[in-house]
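Colleague: Have a look; sequence and predicted model below, questions after that.
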Amino acid sequence: MSRIGKKPVPVPAGVTTNISGQKVEVKGPKGTLSFTATDDVTITLADGAVTVQPRGTSKRARQQWGMSRSMIENLMTGVTTGFKKELEIQGVGYRAAIQGNILKLSLGYSHEVNFEVPQGVTVTTPKQTEIVVEGIDPQQVGQVAANIREWRGPEPYKGKGIRYKGEFIFRKEGKKK
């Protein structure tokens, strides 16, 4: 029995939910998101909450039960509060600046890295060494943050690079004489 799947997903105030077959469409103040569930689960809307039930007792149905419920909860969170990933840049001379739709990164290369921000995601730089990625789709926000981090991941010797805020980097000791 799925502990996550059993819980109903409450529909927040100001959010409209439309269920047609296996497709759930959620519209809120930040935008519209949709999710199509597999045929292994049944989705119903009752008493201001969305409930997910498995069709049968197969292993796949039980797997899809909890996952579908989590995806629907992410839709509700995305259209009301949105998702946010914070990155920090460490290193001498490493900095970031946003110019229109392009994030300009100085990361110790011979050239400046120009990262084009995709549609549906907003990137801001409160400080030269901080990057904030925000949006309504958690997958897209995480992917954009990972793509930015990929340009110069944190290295274990000096700790230079782009890291998630609060991420622990295991430091290594350098060579000994």
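Modeller: Good, I have the coordinates.

Colleague: all contacts plus neighbour counts: C-alpha atoms, from now on.
Modeller: Noted.

Colleague: immediately after the lengthiest strand in the chain, which helix or strand?
Modeller: Secondary structure assigned by DSSP state E gives strand 83-90 as the longest strand of the chain. Downstream of strand 83-90, the next assigned helix or strand under DSSP states H and E is strand 95-99.

Colleague: Give me the most central residue, this structure.
Modeller: Pro138 (2.8 Å; C-alpha atoms, centre = their mean).

Colleague: What distance do you get for that residue to Ile131?
Modeller: 17 Å (C-alpha to C-alpha, to the nearest Å).

Colleague: another structure for you, compare them:
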Amino acid sequence: MSRIGKRPVAIPEGVTASVDGQTVTAKGPKGELNYVVNDEVLVSMEEGGVSVQPRDQSKDARSKWGMSRTMISNIMEGVKNGFERKLEINGVGYRAAMQGKNIQLSLGYSHEVVYQVPEGISAACPKPTEIVLNGIDKQKLGQVAAEIREYRPPEPYKGKGVKYAEETIVRKEGKKK
């Protein structure tokens, strides 16, 4: 039994939600998002919110039940408040700057890395060593943050590279004499 899937998704104040077949649509102050639920999961509107149930008791249906409820919860939260992801850059000479809508990264390569921020995501560089990403789609925001981090992931000896703000780098001990 999915503990997450049992609870209905509450519709926040200021958000309108609708269920059309397998598609859940949410409109709020930040924008509009929709999510197409897998066919193995039943979705219905109730007075308390959006309810999610597995079609049958197969392992596949039960495994998609909780994930579907979480995805619907994420679109409700996204259109109401939005999401934010912070990246930190560590290393001598490593920095980021905004170049129009693109992010220009100096990460120790012989060239500058220019990352084009996709539609629906906004980026800012309040400090040269910090990148702040905002958006209403949690999945897209996480993907953008992962792509930027991928240019220079943090290394375990000095901790140099691009890391998530909440991430801790497990440091290794260097060579011994």
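Modeller: Thanks, I have it. Nothing here was measured: the structure is a model prediction, and the numbers come from that model.

Colleague: one step back: OK, contacts around the nearest residue in space to the residue nearest to the centre of the first structure that is not next to it in sequence?
Modeller: Nearest residue to Pro138 of the first structure, sequence neighbours excluded (C-alpha to C-alpha, 6 or more residues apart in numbering): Phe83, at 5.9 Å. The contact partners of Phe83 of the first structure, taken as C-alpha atoms under 8 Å, 6 or more residues apart in numbering, are 77, 134-138, 141.

Colleague: Pipe those residues into CSV and attach secondary structure and distance to Gly120 of the first structure per row.
Modeller: Listed next are the contacts of Phe83 of the first structure as CSV, based on DSSP: H, G, I helix; E, B strand; the rest coil; distance: C-alpha to C-alpha, whole Å:
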residue, secondary structure, distance to Gly120 of the first structure
Thr77, helix, 15
Glu134, strand, 9
Gly135, strand, 6
Ile136, coil, 8
Asp137, coil, 8
Pro138, helix, 11
Val141, helix, 9
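
Colleague: For Tyr109 of the first structure, state which of the residues you listed is nearest.
Modeller: Tyr109 of the first structure lies nearest to Val141 out of those, by C-alpha to C-alpha, at 25.4 Å.

Colleague: Spit out the contact partners of the closest one.
Modeller: 83-85, 121, 133-135.

Colleague: Spatially, which two of those residues are the most separated?
Modeller: Farthest apart among the contacts of Val141 of the first structure - using C-alpha to C-alpha - are Lys85 and Val121, which lie 11.0 Å from each other.

Colleague: Can you check which residues contact both of the two?
Modeller: Contacts common to Lys85 of the first structure and Val121, judged by C-alpha under 8 Å, 6+ apart, are 133-134, 141.

Colleague: which one of the contacts of Val141 of the first structure is nearest Glu73 of the first structure?
Modeller: Phe83 (12.4 Å).

Colleague: Name the nearest residue to Tyr157 of the first structure, sequence neighbours excluded.
Modeller: Per C-alpha to C-alpha, 6+ apart, closest to Tyr157 of the first structure is Lys172, 5.3 Å.

Colleague: okay, now that neighbour: neighbour count?
Modeller: 11 (other C-alpha atoms under 10 Å).

Colleague: which element is it on?
Modeller: Assessed by DSSP H and E, Lys172 of the first structure sits outside every helix and strand.

Colleague: Quick one: map it onto the second structure.
Modeller: Mapped onto the second structure by TM-score structural alignment, Lys172 of the first structure lines up with Lys172.

Colleague: Tell me if I'm right that that match and Gly159 touch.
Modeller: No: assessed by C-alpha atoms under 8 Å, Lys172 of the second structure is found out of contact with Gly159, at 9.5 Å.

Colleague: Doesn't Ser68 of the first structure lie inside a helix?
Modeller: Yes: counting by DSSP: H, G, I helix; E, B strand; the rest coil, Ser68 of the first structure is found in a helix.

Colleague: mind listing the helices for the first structure?
Modeller: For the first structure, the helices defined by DSSP state H cover 3-6, 59-80, 138-150.

Colleague: So which of those is nearest Lys23 of the first structure?
Modeller: Here helix 59-80 is closest among the helices of the first structure (C-alpha to C-alpha), at 10.3 Å.

Colleague: Give me the mean deviation of that closest one from the second structure.
Modeller: Aligned to the second structure and superposed, helix 59-80 of the first structure gives a mean residue distance of 0.9 Å (mean C-alpha distance after the TM-score superposition for the first structure).

Colleague: Spatially nearest residue to Pro154 of the second structure, not counting backbone neighbours?
Modeller: Nearest one to Pro154 of the second structure, counting by C-alpha to C-alpha, 6+ apart, is Gly161 at 4.1 Å.
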